[in-house]
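Colleague: just the structure for this:
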Amino acid sequence: MNQETVRSFSLLLSATPRGARLARRFTTEQVRAWELPLDPDRAEHIVAELAANAVTHGRVPGRDFRLTLYVIGGTLRIEVTDARGDRRTLGPQHPGPADESGRGLVIVEALS
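Modeller: As a prediction, this is how the structure comes out:
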């Protein structure tokens, strides 16, 4: 039976713009430290979108959001969990050309 190496990294960050910036920075550093055969900028961009959503839409004053990175074999899994567990994520929206927001999960889906 083939046993794959499982690695993980998880931390709580403040649900603020600073916390979102730190999530991006920690992701880039961790992907580089694990020496994964993937572009750390791509992972950073995914985390940037998810952390921005956690800070903007899932913020509860005084509560943090969690960034978790898992590697199983050569696959990276990224999770960002916000403090609003009572609200369900709508999934990717499809905004019109004139809309100024709503593309974050579409970007995540394209990069994943």
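Colleague: please count neighbours and contacts with C-alpha atoms only from this point.
Modeller: Will do.
Colleague: give the buried residues for stretch 25-32.
Modeller: Going by neighbour count (16 or more other C-alpha atoms under 10 Å), the buried part of stretch 25-32 is 26, 27, 28, 31.
Colleague: to check against the first, give me the structure of this:
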Amino acid sequence: MKQTNAPQVGTRTAPFGVLLSPTPRGARLARLLAVEWLRTRPEVPYRVAEDAAQLVAELAANAATHGRVAGRSFRLALLVVEGVLRIEVTDTRAGDLPRRRPPSLDAESGRGLLLVEALADRWGAAPGPAPQKTVWAELDLPLS
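Modeller: Sure, this is the predicted structure:
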């Protein structure tokens, strides 16, 4: 039986994916594109879309800051499957997988994953394929 990427009615929405430059401008564009895609998804309520936009902004900023490799783009992917909105940001610096660390009181950064943890129902990171890593976050959608 031939498999297709066509969405199944009621369980899966056509995914969104884009490659972006690992710069502050690329991170801002990731958020803008995500907001536009989310706006067209009737199964994603406004409040969930707002949280998703914040998650995209943080994960894309992290990719542009910590996952930056000159000449290599990062990828943003959004997908709705069976009542879950999944956000994935893949960069080309597999090194350390991100993990939440307590920031020092006078630090100007280092709180992003606290925000991700607060907004997402689940999040994590996975290596590969080399030299990539993907940081993902999921938001549960309310039952209709």
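Colleague: TM between them?
Modeller: The TM-score (TM-score structural alignment, normalised by the length of the first structure) is 0.89; 110 aligned residues with a C-alpha RMSD of 1.7 Å.
Colleague: nearest to residue 104 of the first structure, of the buried residues of stretch 25-32 of the first structure?
Modeller: residue 27 (17.6 Å; C-alpha to C-alpha).
Colleague: list the contacts of the counterpart of that closest one in the second structure.
Modeller: Residue pairing (TM-score structural alignment): residue 27 of the first structure is matched to residue 34 of the second structure. When contacts are counted by C-alpha atoms under 8 Å, 6 or more residues apart in numbering, residue 34 of the second structure touches 53, 56, 78.
Colleague: if you set the cut-off to 10 Å instead, what comes out?
Modeller: 16-18, 28, 49, 52-54, 56-57, 76-78, 87 (C-alpha atoms under 10 Å, 6 or more residues apart in numbering).
Colleague: among the residues you listed, who's most crowded?
Modeller: residue 56 (29 neighbours; other C-alpha atoms under 10 Å).
Colleague: look up how far residue 37 of the second structure lies from that one.
Modeller: 12 Å (C-alpha to C-alpha, to the nearest Å).
Colleague: ok, back up a step: ok, the match of residue 27 of the first structure to residue 49 of the second structure distance?
Modeller: 9 Å.
Colleague: on that earlier part again, now, which of the buried residues of stretch 25-32 of the first structure lie within strands?
Modeller: Among the buried residues of stretch 25-32 of the first structure, no member is found in strands (DSSP state E).
Colleague: which helix or strand contains the aligned partner of residue 53 of the second structure in the first structure?
Modeller: Aligned counterpart of residue 53 of the second structure in the first structure: residue 44 (TM-score structural alignment). Here residue 44 of the first structure sits within helix 40-57, counting by DSSP states H and E.
Colleague: same thing with residue 22 of the first structure?
Modeller: Residue-wise, residue 22 of the first structure maps onto helix 17-33 under DSSP H and E.
Colleague: average distance between that helix and the second structure?
Modeller: Comparison of helix 17-33 of the first structure with the second structure after fitting gives an average deviation of 0.7 Å (mean C-alpha distance after the TM-score superposition for the first structure).
Colleague: show me how far that helix is from its chain's centre.
Modeller: Distance of helix 17-33 of the first structure from its chain centroid, counting by C-alpha atoms, centre = their mean, to the nearest Å, is 10 Å.
Colleague: what of stretch 65-78 of the first structure?
Modeller: With C-alpha atoms, centre = their mean, you get 9 Å for stretch 65-78 of the first structure.
Colleague: ok, now stretch 56-69 of the first structure?
Modeller: Counting by C-alpha atoms, centre = their mean, stretch 56-69 of the first structure comes out at 11 Å from the chain centroid.
Colleague: would you list every one of the strands in the second structure?
Modeller: Using DSSP E, strands in the second structure cover 16-20, 74-81, 84-91, 122-127, 133-140.
Colleague: in TSV, list those along with distance to residue 102 of the second structure.
Modeller: Shown next, in TSV, are the strands of the second structure (distance: least, C-alpha to C-alpha, whole Å):
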stretch	distance to residue 102 of the second structure
strand 16-20	29
strand 74-81	26
strand 84-91	23
strand 122-127	17
strand 133-140	19
